[in-house]
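Enquirer: A structural model of the following input is requested.
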Amino acid sequence: MNDAKSIAPVVFIIFNRPDLTESVFREIAKARPGKLFIVADGPRADRANEAEKCAETRKVVETITWDCEVFRNYSDANLGCRKRISSGLDWVFSQTDRAIIIEDDCLPDPSFFPYCTELLGKYENDDRVGSINGSNFTHGRVEVEDSYYFSRYPLIWGWATWRRVWKNYDVSIKHWGILRENNWLNTVANPSEFEHWIKAFNRVYDGGLDAWGYQFTFSQWLQRQISIQPKGNLISNLGFRADATHTSGSNNVADLPRQALEFPLRHPQVPALNFLADDIYMREHCYRKKKEKGLKRIWGKVFPK
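Expert: Next up, the predicted model:
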């Protein structure tokens, strides 16, 4: 299943950490995708030796040892996380209709690539599905019989999506200015997480947050789309260390063990959200304060149990 023709195009996003880049690139090389898009940001002018680190990182991906079309999008100047990743993915999806996306600190299990590839094909024309996650943050507390389930939350440490989804992405979330005034959040989120998302969306909207991922969550929710999540965690984020831009310090989802998926995949018979798994994510990552009811009412009409 891992020949160059079978694996969907892969996007590799790199910056200034050659050691992590080498570890992740080794796994990409094992998957042997037929198309590889490499997106790199440039060095920050005020950081000593960063130009050398960026050059060393790019050197890691110079040699491709398998039959592969390679596309490179390197910035000379530093664009920052928000502009570099969003513009890089704009470039990617101008050339392909689907892609597996992975950053330099997200170490994938080998089963991640065929899992994404198969589901990119299966849900290609299903507008209810917005993305395919590689991460699972439930720490084994949710039993799942199938190979994956459905979630409200897109997780971007190794993920996949389609051009049909990315075309709706707006890095500035211009519609938030109106939607935050008319209770739109009530239709897509639980009251327990309002504070978290309002703060995040406000900072993005006001331009004060160098991030791109909150905008993707906003885009999926605006389109009433959900994500696919594997039954076990497929990604280990190795980037929680002092030289990280956003993931410094300790975290209970850092360096998670990877759990290989078995093939053939077992597909859910009904596209129903896993409310237990989403409840765990909400409580532990969206600053939940008290138990709230109503989540099934909000989303149940879209994906009934």
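Enquirer: all contacts plus neighbour counts: C-alpha atoms, from now on.
Expert: Fine.
Enquirer: Centre of the chain to stretch 113-127, how far?
Expert: In this view, stretch 113-127 has its centroid 15 Å away from the chain centroid, taken as C-alpha atoms, centre = their mean, to the nearest Å.
Enquirer: Can you give me the buried ones in that stretch?
Expert: 113-120, 123-124 (16 or more other C-alpha atoms under 10 Å).
Enquirer: Same check on stretch 235-254?
Expert: 235-240, 247, 254.
Enquirer: Select, from those residues, the two members most distant in space.
Expert: For these, the farthest-apart pair by C-alpha to C-alpha is Ile235 and Thr247; their separation is 15.0 Å.
Enquirer: how about Arg203, what does it touch?
Expert: By C-alpha atoms under 8 Å, 6 or more residues apart in numbering, the contact set of Arg203 is Leu209.
Enquirer: Likewise for the one 4 residues further on?
Expert: By C-alpha under 8 Å, 6+ apart, the contact set of Gly207 is Ser172.
Enquirer: Quick check: it vs Val270, distance?
Expert: Noted for Gly207: a distance of 40 Å to Val270, by C-alpha to C-alpha, to the nearest Å.
Enquirer: What segments of the stretch 201-305 of the chain are helices?
Expert: Ranges of helices in the stretch 201-305 of the chain, per DSSP state H, counting those that start in this stretch, are 213-222, 275-285, 295-299.
Enquirer: Can you pull out the residues in contact with the second one?
Expert: If I follow you right, that is helix 275-285. By C-alpha under 8 Å, 6+ apart, helix 275-285 touches 137-138, 142, 151-153, 193, 288-289, 295-296.
Enquirer: Only the buried residues of that helix, if you could.
Expert: 275, 277-282.
Enquirer: I'd like these as TSV, with distance to Gly177 appended.
Expert: Shown next, in TSV, are the buried residues of helix 275-285 (distance: C-alpha to C-alpha, whole Å):
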residue	distance to Gly177
Phe275	29
Ala277	30
Asp278	27
Asp279	27
Ile280	29
Tyr281	26
Met282	24
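Enquirer: how much space between the residue nearest to the spatial centre of the chain and Ile235?
Expert: Closest residue to the average C-alpha location of the chain: Ile156 at 1.7 Å, with C-alpha atoms, centre = their mean. Remark: distance between Ile156 and Ile235 (C-alpha to C-alpha) = 10 Å.
Enquirer: what's the overlap in contacts for those two?
Expert: Common neighbours of Ile156 and Ile235 (C-alpha under 8 Å, 6+ apart) are 134-135.
Enquirer: One more sequence to fold, the one below, so I can look at both together:
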Amino acid sequence: MLLPAPIVLFAYKRPDEFRRTIVALQANYLADQSELYVFIDGPKHPIDLPKVEQVRALAKEITGFRIIHLHISQTNIGCADSIINGVSQVLRQHASVVVVEDDILTTPNFLDFINQGLVKFATHPKVFSVGGYTFPFSQPANYQNDVYFYGRTCAWGIWADRWFKTDWQVSDFSAFIANPVQRKAFNYYGSDRVRMLRRTVQNEIDAWDIRLCYEQFKRKQLTAYPIISKVENIGFYSVDSVNTNIYNRYKTVPDQEFKREFTLPEQVTEHAQYTRQFQYQCSLGVRFLID
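Expert: Down below sits the predicted model:
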């Protein structure tokens, strides 16, 4: 039997959210068959140490997975570098991974969905990653698939070959930012993307996923999204969150059916109705009204 892709879980100083994340992962149907890697960043300031130690203590008590590996940093690496380094470390040993941060509640069929996507699209030239989240979009009439495709990275599931081709330094940023045609094209899948990439390159935010978005953009690939979300982000309401605020514009309705077999298409193309809905959610008007 093919084993599920390993789970790579990242944590820092949110013990309450981390505990809930672990409990939800343990409730997944594939948890006891899955290998779990836990990376815990070290405290940035002395005041952070008590919460970091609480997270470390919780991590040492984790059960319910096939194998558990703990990686506890004594120094602060930072959110983006911790994730980039941790995922890279695991992908040197495995062909694909499931990435989860410490503020994500997963549905019991989350691992089923991500793993089936990782198997189905492993060699597909048009698919860059497999997402676990979606906005609560209306479904097109007679839509038969359990996924839709969109050109914005949502890397809950990703393969080593895509990951290791990513230019984390964004070495061509100067040429990109000077090109209005490229900037417009990048913002096709969200009017926030050029700004996020610029702020990341200029070290204004500690983000890793926008760099994956940029790599996916250059490769002209798509992400497979579930039509019903398999995750819920609880970190928007935490005082210890890094890149979020108190209002969660990504609030969604998690899957309540928990089915375990999914219809994944052979043909990878965008559906106009999903694309329009996603573009609207990432539009300047929506972000201006609620951010």
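Enquirer: Kindly provide the TM-score of these chains.
Expert: TM-score of the superposed chains, computed with TM-score structural alignment, normalised by the length of structure 2, equals 0.87; 279 aligned residues with a C-alpha RMSD of 2.3 Å.
Enquirer: ok, of the buried residues of stretch 235-254 of structure 1, which one's closest to Cys106 of structure 1?
Expert: Asn237 (4.5 Å).
Enquirer: wait, that closest one sits on Asp105?
Expert: Yes - between Asn237 of structure 1 and Asp105 there is a contact under C-alpha atoms under 8 Å: 5.7 Å.
Enquirer: From Gln221 of structure 2, how far out is the aligned partner of Ala272 of structure 1 in structure 2?
Expert: Ala272 of structure 1 maps onto Thr269 in structure 2 when the alignment is built from TM-score structural alignment. Remark: distance between Thr269 of structure 2 and Gln221 of structure 2 (C-alpha to C-alpha) = 10 Å.
Enquirer: Pick out whichever of those two has more residues nearby.
Expert: Neighbour totals were compared for Thr269 of structure 2 and Gln221, and Gln221 leads with 21 against 14 (other C-alpha atoms under 10 Å).
Enquirer: which residues does the corresponding residue of structure 1 for that one contact?
Expert: Using TM-score structural alignment, the partner of Gln221 of structure 2 in structure 1 is Gln225. Taking C-alpha under 8 Å, 6+ apart, we find Gln225 of structure 1 in contact with 127-130, 152.
Enquirer: which of those residues count as buried?
Expert: Neighbour-count burial (16+ other C-alpha under 10 Å) applied to the contacts of Gln225 of structure 1 gives 128-130, 152.
Enquirer: So which of those are in strands?
Expert: Counting by DSSP state E, those place 129-130 in strands.
Enquirer: host element of Leu107 of structure 1?
Expert: strand 106-108 (DSSP states H and E).
Enquirer: got the contact list for that strand?
Expert: 23-24, 27, 134, 157-158, 234-239, 258.
Enquirer: do that again at 10 Å, thanks
Expert: 20-21, 23-28, 102, 134-135, 156-158, 233-239, 255-256, 258-260 (C-alpha atoms under 10 Å, 6 or more residues apart in numbering).
Enquirer: Report the buried members of those residues.
Expert: Neighbour counting with 16+ other C-alpha under 10 Å marks 20-21, 23-25, 27-28, 102, 134-135, 156-158, 233-239, 255-256, 258-260 as buried within the contacts of strand 106-108 of structure 1.
Enquirer: Inside strands: which ones of the residues you listed?
Expert: Short answer: those in strands (DSSP E) are 102, 235-237.
Enquirer: Reformat those into a markdown table and put distance to Ala51 of structure 1 next to each item.
Expert: Formatted as a markdown table, those follow (distance: C-alpha to C-alpha, whole Å):
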| residue | distance to Ala51 of structure 1 |
| --- | --- |
| Ile102 | 22 |
| Ile235 | 28 |
| Ser236 | 27 |
| Asn237 | 24 |
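Enquirer: Sort out which one of those lies nearest Ile38 of structure 1 for me.
Expert: Among those, and counting by C-alpha to C-alpha, the member closest to Ile38 of structure 1 is Ile102, at 10.0 Å.
Enquirer: Spatially nearest residue to the equivalent of the closest one over in structure 2, not counting backbone neighbours?
Expert: Counting by TM-score structural alignment, Ile102 of structure 1 lines up with Val100 in structure 2. Leaving aside its sequence neighbours, Val100 of structure 2 sits nearest to Leu9 (C-alpha to C-alpha, 6 or more residues apart in numbering; 4.8 Å).
Enquirer: And that neighbour? What does it align with in structure 1?
Expert: Using TM-score structural alignment, Leu9 of structure 2 pairs with Phe12 in structure 1.
Enquirer: Run the chain-centre distance for the helix or strand harbouring its match.
Expert: In this structure, Phe12 of structure 1 is located in strand 10-14 according to DSSP H and E. Taking C-alpha atoms, centre = their mean, one finds strand 10-14 of structure 1 lying 12 Å from the centre of the chain it belongs to.
Enquirer: How about it, which residues are buried there?
Expert: 10-14.
Enquirer: do stretch 212-221 of structure 2 as well
Expert: Neighbour-count burial for stretch 212-221 of structure 2 [16+ other C-alpha under 10 Å]: 212-217, 221.
Enquirer: ditto for stretch 171-184 of structure 1
Expert: Neighbour-count burial for stretch 171-184 of structure 1 [16+ other C-alpha under 10 Å]: 171, 173, 176.
Enquirer: out of those, who's nearest Ile198 of structure 1?
Expert: Trp176 (9.6 Å).
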